[in-house]
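build me a model:
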Amino acid sequence: MKKERLSVIVPVYSCDRYLLEMFEKLFLDGLRRHGGPELQLVVVDDASPLGAETEALVRGASAWAETVYIRNPANLGYVKSVNSGLAAASGELLLLCNSDTRITPGSIERLRSALDSGPRAGLAGPVSNGGFSSALQQYRGGPAPLASFAPEELARFDAFGSALASAPAAPLEAGWLLGFCLLIRRAVYREIGPFDEAFGFGYLEEMDYAIRARRAGWKLLAAPDSFVYHGGLRTSAQFAAPHAGSQTARLFPFKSFFRIMRGQRALIKKYGWKVVGVPQDAAGAAARGF
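Here you go, the predicted structure:
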């Protein structure tokens, strides 16, 4: 049976050379090596200062993927960029990725397998190295953080991901999934629509999307045999501007804090106070009414 076509959507904001290098050597290199054949790559440039350089990298990626490059007329924020990318994507499977992630060997195949586990399996997410609570189903740990984007450094995480993928494990039903790397069936997108743009520059928009999907009868699955690295380099001084996304949280903690609070406020406005602190496992979420 022919595989469903995959579209990978990645918003970017290249405001300095570090972020440009990360997009090239961490994200694009991982996708080229481990993304699989017949891939569509949709890059949404959120008015990057280094727009010409970003576009050149996307042109280079056209050697191994069908590419779509969209440049926003102004810095519109993460959620609007994601929605723009989803609207331009043509695949039956839609993979949302942050630009500070690395696809590892077998990770996409295991996410596909999770969605193949049942007719109402609608969203799947990998496990990752950190940046969030170790209590989450998607926390897995991993090797020591990256010191550089050198091939030998990246190989450590590729080997770790390959080892997990070589030992298939049953997916775990989740109440919600982290948005750094999220695989969505087009049927889900058709039914519940795009992400809610009230969440602006991001944070917690994925929880809202999860609640909408679950209420429509779709299952969310965490794949313990799919590993995707998330986080850029370990040296926080190299983190750049606040427009650049989640990996800047350590350099701009107050800005990130207020964005999280805005996300919480948007969730509470839609679902009430019971949404605060909903556990990631499906049973815990169901106990809260989600």
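
can we go C-alpha only for contacts and neighbour counts from here?
Fine.

tell me which helix or strand G30 sits in.
helix 29-34 (DSSP states H and E).

run through the neighbouring helices and strands of that helix.
In terms of contacts (3 or more CA pairs under 8 Å, 6 or more residues apart in numbering; DSSP states H and E), helix 29-34 is packed against strand 101-103.

and the next helix or strand past the strand it packs on?
Towards the C-terminus, the helix or strand next in line after strand 101-103, according to DSSP H and E, is helix 107-115.

which other helices and strands does the helix or strand that contains G85 contact?
Per DSSP H and E, G85 falls inside helix 78-88. Identification of packing neighbours for helix 78-88 by 3+ CA pairs under 8 Å, 6+ apart yields strand 6-12, strand 39-45.

now do that helix against strand 39-45, angle only.
Computed by axes from the mean of the first three to the mean of the last three CA atoms, to 10 degrees, the angle separating helix 78-88 from strand 39-45 equals 140 degrees.

now do the closest residue to A167 other than its chain neighbours: how many residues are near it, please.
In space, A167 comes closest to D225 once its chain neighbours are excluded; the distance is 6.8 Å by CA to CA, 6 or more residues apart in numbering. The number of residues packed near D225 is 25, by other CA atoms under 10 Å.

give the contact list for D225.
The contact partners of D225, by CA atoms under 8 Å, 6 or more residues apart in numbering, come to 107, 110, 126-127, 164-169.

distance of S113 from E53?
According to CA to CA, to the nearest Å, S113 and E53 sit 36 Å apart.

kindly report the same for V43.
13 Å.

what count of nearby residues applies to R214?
When neighbours are counted by other CA under 10 Å, R214 registers 20.

check the gap between it and D208 for me.
10 Å.

the residue nearest to A167: what secondary structure?
Of the three states, D225 takes strand under DSSP: H, G, I helix; E, B strand; the rest coil.

and the gap between it and E206?
The gap separating D225 from E206 is 21 Å, by CA to CA.

another sequence for comparison is provided below:
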Amino acid sequence: MPSQAHTPRRPPVSLIMANRNNARTLDLFFERLEQNTSYPDLEVVIVDDESTDGSLAILRRWRDSSRFREFTLIERKHSGVMRSLNAALEAAGGELIAAVDGDATMETPGWLETMVDFQAADPRVGTVTGAVEFDDGTVQGYGAMLVCPEGLYGRGARPSEPAGRRTAHERSVNPPAEEVRHLLVPAEVDAAMGPCMLYARDLAREIGGYDPGFSPVWFDDLDFSMSVRRHGLKNFFVPVRVIHWLGARHRRDDTTRAYIAGMAARRAVARVLPARAKRFIWRAAGLDRIPPERWQRYLHHYEYWRRKWGWDFVNPDMDEVLRRWGGTEICWAYDAAMRAAGEHVIAGYERSASSRVTQQRA
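Model (predicted):
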């Protein structure tokens, strides 16, 4: 038997999700969650933001199936993802919160134990996030970086426009996951990513939860992560795999061999075309155009971020960022002592993980 000193603590966890029209992926989400989650003390709290696509019937069916020991479904009038997440936080009874998205699936068995163990490794850990990949096999981000000259990008990907002259945060080069496997080790990152993030419930309540100023959706994960850093804590990445089904225009039962084969064909083409050629083809075909409604929301959120945090995360003026936030955890990457502290957290987690593996083999 492992000694008490090396037995990982398993505090109660509330998995929360704000759902708005994710019917096409919800069954897949719950199937993978059930398949890959073995955590002993887990409750599921779902808030539906007045979906119009059949989501409610799916959510009620899963709630009534008893396949999860505790499953709370809250049905609200449409108010946006941030307010729905805050409602989920209010209803959550767990000591820790695992916030996930309904269009992202947990692919690593034991993913929650890994995240909880890292969170427990050091009191300086604020959030823990996973390895988010798109359903075509490319990387969305292994954590997010935004306090840097390049501006916001998913770690493992990179901006497709020059630093200081970017037009939108989403214009990026997203490589096949196999090209960046070396990044699949614990690391400190600027921010967690919304499809998969773990944090203490009391911390979330202390920072005021999710800011409705980013309603109805987007950038809540980045804002939350900066609030965590403003409180003197850190954000980390661990290699638990998450597939974000952003490209899926299908119901769950359309995730067929034909669809998967199509994704494989796209990956094969991506591997043989140079990045510059791919960007040219996309632009020539008009595939990089941002729909007007989404663009207007981006502009609102970009401006709201500037007013709240004092810098532009698409084209940051790092002199201004350092003037305002230097010496705080927001600018951890520019401070040798803070970088060393993050490395110490990771080393402590790895020692504990190694010790547990040794004991299990004994």
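
which one in the first structure is aligned with V44 of the second structure?
V44 of the second structure is assigned L41 in the first structure as its aligned equivalent, the criterion being TM-score structural alignment.

so what's its match up against?
Taking CA under 8 Å, 6+ apart, one finds 7-10, 65-68 in contact with L41 of the first structure.

so which bits of the helix holding G30 of the first structure are buried?
Of the residues in helix 29-34 of the first structure, those with enough neighbours to count as buried (16 or more other CA atoms under 10 Å) are 29-32, 34.

for stretch 154-171 of the first structure, same thing?
By neighbour count with 16+ other CA under 10 Å, stretch 154-171 of the first structure contains the buried residues 154, 156-158, 160-165, 171.

one more: stretch 262-274 of the first structure?
Neighbour counts over stretch 262-274 of the first structure (16+ other CA under 10 Å) mark 262-267 as buried.

right, and the pair among those residues with maximum separation?
Of all pairs drawn from these, the widest gap by CA to CA lies between R262 and L267 and measures 8.7 Å.

strands along the first structure, start to end?
Using DSSP state E, the strands of the first structure run over 6-12, 39-45, 66-71, 93-97, 101-103, 121-127, 172-174, 181-185, 219-230.

and these as TSV, adding distance to P253 of the first structure?
Rendered in TSV, the data for the strands of the first structure read as follows (distance: least, CA to CA, whole Å):
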stretch	distance to P253 of the first structure
strand 6-12	20
strand 39-45	24
strand 66-71	27
strand 93-97	22
strand 101-103	20
strand 121-127	24
strand 172-174	28
strand 181-185	22
strand 219-230	18
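
now for the ones you listed, which one comes closest to F199 of the first structure?
strand 6-12 (15.2 Å).

which part of the second structure lines up with the closest one?
Aligned using TM-score structural alignment, strand 6-12 of the first structure spans residues 13-19 in the second structure.

grab the longest helix from the first structure for me.
Ranked by residue count under DSSP state H, the longest helix found in the first structure is helix 253-271.

just checking, what packs against that helix?
Applying 3+ CA pairs under 8 Å, 6+ apart, one finds that helix 253-271 of the first structure makes contact with no other helix or strand.

that helix: average distance to aligned residues in the second structure?
Plainly put, helix 253-271 of the first structure ends up 1.7 Å away from its match in the second structure on average once the two are laid over each other (mean CA distance after the TM-score superposition for the first structure).

the helix holding G85 of the first structure aligns to what range in the second structure?
Using TM-score structural alignment, the residues of the second structure aligned to helix 78-88 of the first structure are 81-91.

now the matching stretch on the first structure. Mean distance?
Mean deviation of stretch 81-91 of the second structure relative to the first structure after superposition (mean CA distance after the TM-score superposition for the first structure): 0.8 Å.

buried residues, that stretch. List them.
By neighbour count with 16+ other CA under 10 Å, stretch 81-91 of the second structure contains the buried residues 81-89, 91.

and for stretch 276-293 of the second structure?
Neighbour-count burial for stretch 276-293 of the second structure, counted by 16+ other CA under 10 Å, picks out R279.

that stretch: end-to-end distance?
According to CA to CA, stretch 276-293 of the second structure extends 28 Å from its N-terminal end residue to its C-terminal end residue.

burial of Q359 of the second structure, as a residue count?
In terms of burial, Q359 of the second structure registers 13 neighbours under the definition other CA under 10 Å.

can you check K3 of the first structure too?
Here the count is done by other CA under 10 Å, and K3 of the first structure has 9 residues near it.

got it, and the one 10 residues further on?
Residues lying near Y13 of the first structure (other CA under 10 Å) number 26.

from I70 of the first structure, how far out is it?
Y13 of the first structure sits 12 Å away from I70 of the first structure, taking CA to CA as the criterion.

okay, and the common contacts of those two?
With contacts defined as CA under 8 Å, 6+ apart, the residues adjacent to both Y13 of the first structure and I70 are D45.
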